[in-house]
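Enquirer: test case, fold it:
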Amino acid sequence: MKAMDRVDRAVERFPMYIDGQAVQAHDGAVLRTFEPATRRHLADLPSGGAEDVRRAVSAARRAFDEGPWPRMAPGERAGLLRKAAQRLREEAEPLAELEARDNGSTLRKALGADVPGAAAAFEWSAWWAEHVPERQPEAPGSGSYVVWRPVGVVAAIVPWNLPLLLAAWRIAPAIAAGNTCVIKPASFASLSTLRLVELLHECGLPPGVVNVVTGPGGVAGEQLVRSPGVDLVAFTGSDETGAAVREGAAAAGTSARLDLGGKSPNIVLADADLDRAVTGVTWGAFLHNGQVCMAGTRAVVHADVHDDFLRLLSERVGRLRVGDPLDPATDLGPLVSRNQARTARRFTELGLSQGAELVCGGRAPAADELPPGLDAGAYFLPTVLASVGADDAVAQEEIFGPVLAVVRAGSDDDAVRIANGSRYRLSAGVWSADPARARAVAERLRADRVWINDYRLVDLELPGTAGPRSAVWDRLTNELDAYRHKHVVHGGGAGAGGVPAPPTPYALLGG
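Expert: Below you'll find the model as predicted:
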């Protein structure tokens, strides 16, 4: 893979998609986006407003209530999802370049994780649609059973950090379950989502099943969350915005699924393989400059190995190459914006003021440390802070930048206490040569997902291919149920199979 030439390109104007049609904003408003690495004007997008949201929700509502998609057999829907996965693989290089130019992702990450991860989302969802039943058998002797139905119209709000991957992980399981969608990508990182929806329509997706509205979150996003035609709001983003989404959805009487921030710990126990742990901690903390909700931005390290771990970590992080995201040799490109780089610097300075020790990084690169033409103001060197207190700001707040806080722990119990001493409970890692010891720690952590001797932010392994564990793997990973409603039908009457009928509840009212 060669580095892509940096040449001036004509500004492209992208449409959004409503009811299967490429359209501009109802009032003609346009939103300009810029390439983080260079600050060049990259594209013009429709700046959608209330009327555009209304049209998109109406199209999705009509497609759900009257269209063929929810009434198709799961296998038919799965067939289209597999076509989408194939098209994503065929378009891997242009999609990866679009992602790199639009949000600062490195080309290598986009090709190795974002595009394959998006394709995997459609493959997984196709597999779930065919293997996870929509109806569960009747309870013996009761006549009662459960049917899983699509919830209806899903409003999905996608953040700027992993736009292609997270759009795919919202769209694929939602439509696999038979729902229709309206997608609202981040205003300054929308291009790959728009291309994804275009590819879906090229694969034969019926009109109105997936609609996308671009524009400012305070306008299009708020209108979408509060729309009476929406049945479920699925939001990924910051805690602050998530609180506003929760309030707006509640005001509209709409269910909400919120995936918010994280400050995930990687616990390195005294018997850990330090080379392996350093590699995993570096990956977990600095992939995409730490702009990942599950980023492992706290390293909780046992005192017996703390100094050796820190020495190896400093060497490993110091070898990371910061540069042009379109160069395949680059490990870290720019942050998504100059403002995000300023946030990383502000937290680093705050950490140092609270007594942390700067191990490496801690600044923006000088102009002569980057290739010509790049905007040094959008970059921040990968930073490691040691001697961090468990309650210090850099150990408690989500920075969403390349800043790793290393906290010393005196024992396994102390490591668990430190790891659990956060309001975030998204993910964690445990590193130990003793499986029993690692599990004992992992099971005490307040985290939705814990990896042992691994930190897998992107998992491309498909269900049904996991050998002996595949019987449970679909239930460990199944996303369809998040977009389905459990419909319980209770059998009545005089019972069956010799099971006596329970007393009638009407007797409680004298009937």
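
Enquirer: all contacts plus neighbour counts: C-alpha atoms, from now on.
Expert: Fine.

Enquirer: surely residue 57 meets residue 228?
Expert: No: counting by CA atoms under 8 Å, residue 57 stays clear of residue 228, with 9.0 Å between them.

Enquirer: looking at these two, which one has more neighbours?
Expert: For residue 57 versus residue 228, neighbours defined as other CA atoms under 10 Å are more numerous around residue 57 (31 against 15).

Enquirer: now the more buried one, what's its secondary structure?
Expert: Of the three states, residue 57 takes helix under DSSP: H, G, I helix; E, B strand; the rest coil.

Enquirer: show me the contacts for it.
Expert: For residue 57, the contact set (CA atoms under 8 Å, 6 or more residues apart in numbering) comprises 153, 182, 224, 227, 229-230.

Enquirer: kindly report the same for residue 430.
Expert: Contact analysis of residue 430 by CA under 8 Å, 6+ apart lists 266-269, 438, 441-442, 450-454.

Enquirer: now the residues you listed in a markdown table, with distance to residue 40, secondary structure and neighbour count?
Expert: Listed next are the contacts of residue 430 as a markdown table, based on distance: CA to CA, whole Å; DSSP: H, G, I helix; E, B strand; the rest coil; neighbours: other CA atoms under 10 Å:
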| residue | distance to residue 40 | secondary structure | neighbour count |
| --- | --- | --- | --- |
| 266 | 37 | strand | 32 |
| 267 | 41 | strand | 33 |
| 268 | 42 | strand | 30 |
| 269 | 46 | coil | 29 |
| 438 | 48 | helix | 22 |
| 441 | 48 | helix | 22 |
| 442 | 46 | helix | 21 |
| 450 | 40 | strand | 23 |
| 451 | 40 | strand | 17 |
| 452 | 42 | strand | 19 |
| 453 | 41 | coil | 21 |
| 454 | 38 | coil | 19 |
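
Enquirer: also this sequence, please, to line up against the first:
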Amino acid sequence: MTMLDIDGIAVSPDHYIDGRRVPSTESFELFSPIDQRPLGRIAEGLAVHTDAAIAAAEQAFPAWSALGAAERKPLLDRFAEEIGRRADAFCRLESVDAGVLLSRMRHGVVPRAMLNIGWFAQHALSLQERPIETEQAHHIVRHDPAGVVVIITPWNAPLMLSTWKLGPALAAGNCCILKPPEWAPLTCSLLADAAHAAGLPPGVFNVVQGTGARTGARLVADPRVARISFTGSVPTAKLIAQAAGANLVPCSLELGGKSPFIVLEDADLDGAAATGALMYRNAGQVCLAGTRFLVHEKVADAFTAAMRGYVEKLTVGDPREESTEVGPIIHPRQVERVQGFVQRAVAGGAQLLWGGAPHDFGAQYFQPTMLTRLQQTDEIVQNEVFGPVLTLQTFSDDDEAIALANGTDYGLGGVCYGATAHATAVAERVRTGFIWVNSFGIRDLAAPFGGIKRSGIGREGGDWSFEFFCDIKDVVVPKKPFKASFSHR
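Expert: Next up is the predicted model:
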């Protein structure tokens, strides 16, 4: 295929396998969520491509893993630098391809993508060998690379989540195959250019594009794969886990969220309301957002009025404009899904506080929406919408708030606003992988990230990433001469 021209940015539609671009006899059409215009055709990963990528990674693994963390670090540092050199292209490309706010790409995503690579390259230096001394022996605990890693990322944050997984996987000494989201694959293709320019050896990093049902399914079912890291939906995760289970391949699964946003009676209502409006960013297509507002009944009216004031100031529009705060939903199918949730909820007796319909800016834009008068068993309370749609329920005391917060099958994140000691005590009782007290979105690469229940398996970040991407080995050296004996005395 010829190069695609996306608003003046040249990007390859082909796969990247064993250090070179590889075309396909089959392709699929890509459209921009901003205005539904076609962006071009993207190479579809067939069996020949998945097989070639896994073979290339296998072949590259002995030399890459033998380098050691200190020798891999300069190459990975250059990889981060090459991402930085292409910062403007990454920003504009993902905005057109995935509808992400251009301002968020510039100030948040691209700097974080660079950090994802560089930070883990540095952190790997501390994980080479860890001694444990016992009375009988010296134990040398090693973090050895596992082998071929398959990484599958979602369409709501392709660049950030790809580098979040690639950073520790590559730093640990693995060779990776990235399967980008079919609805937003372009920045992953540009990521291959950055890796190539940085001098990563052929086969160490590969990109195979395609659908989950075809390309992804082949990758996760291959017995040569040593690890699978996936961020996405629960139904897809179940299919991946089934395929991986047949080969006993460990999986890291970061899945959906239906996180509570708790507002206690002693909360700073204006601060909580301002933070609440942030839940609409990226058109609500953020897994860790607090989408279920649980508000103490004594402050519910005041909080609702305060949040309405912030929501009414939000600008819905083209994500490339600096003034835009809520952009498009990724795909017409996702728009239908979001609208269906709202319509069924209203038909079932829910009340719209605001929003509830497509936005007049364009076909893939939806009004920031809040629904109330809901039961805990309602579909929209229990299931992830993944759009700019929130729900509001009230409670009378802490026990009821916690029961509501824990009353879904999800457990990814959460937010709790209140007097610090009070909010912290409530937060500690919420069953979730992480929860922010009087804040939102504070992340540190050294801290664990992941969910419980249907929100996932495993943790990413810091040592936890390396625990997953490595084989942990204990080399045991006795302190005294060892004498073999069958005696039980």
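
Enquirer: circling back: return the subset of the contacts of residue 57 of structure 1 lying in helices.
Expert: residue 224 (DSSP state H).

Enquirer: strands - which of the contacts of residue 57 of structure 1 land there?
Expert: Judged by DSSP state E, strands contain the following of the contacts of residue 57 of structure 1: 153, 182.

Enquirer: okay, the contacts of residue 57 of structure 1 in JSON lines with neighbour count and distance to residue 319 of structure 1 next?
Expert: Listed next are these as JSON lines, based on neighbours: other CA atoms under 10 Å; distance: CA to CA, whole Å:
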{"residue": "153", "neighbour count": "30", "distance to residue 319 of structure 1": "47"}
{"residue": "182", "neighbour count": "29", "distance to residue 319 of structure 1": "42"}
{"residue": "224", "neighbour count": "30", "distance to residue 319 of structure 1": "44"}
{"residue": "227", "neighbour count": "23", "distance to residue 319 of structure 1": "49"}
{"residue": "229", "neighbour count": "21", "distance to residue 319 of structure 1": "51"}
{"residue": "230", "neighbour count": "26", "distance to residue 319 of structure 1": "48"}
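
Enquirer: of the contacts of residue 57 of structure 1, closest to residue 116 of structure 1?
Expert: Closest to residue 116 of structure 1 out of the contacts of residue 57 of structure 1 is residue 182 (23.1 Å), distances taken as CA to CA.

Enquirer: counterpart of the closest one in structure 2?
Expert: Aligned by TM-score structural alignment, residue 182 of structure 1 pairs with residue 177 of structure 2.

Enquirer: roughly how far does that match sit from residue 104 of structure 2?
Expert: Distance, residue 177 of structure 2 to residue 104 of structure 2, by CA to CA, to the nearest Å: 27 Å.

Enquirer: just residue 293 of structure 2 next, same as before
Expert: Distance from residue 293 of structure 2 to residue 104 of structure 2, by CA to CA: 24 Å.

Enquirer: list the contacts of the residue nearest to residue 265 of structure 1 when sequence neighbours are not counted.
Expert: What sits nearest to residue 265 of structure 1 in space, not counting adjacent residues and going by CA to CA, 6 or more residues apart in numbering, is residue 298, at 4.6 Å. Contacts here follow CA under 8 Å, 6+ apart; on that basis residue 298 of structure 1 touches 263-266, 285, 395, 404-407.
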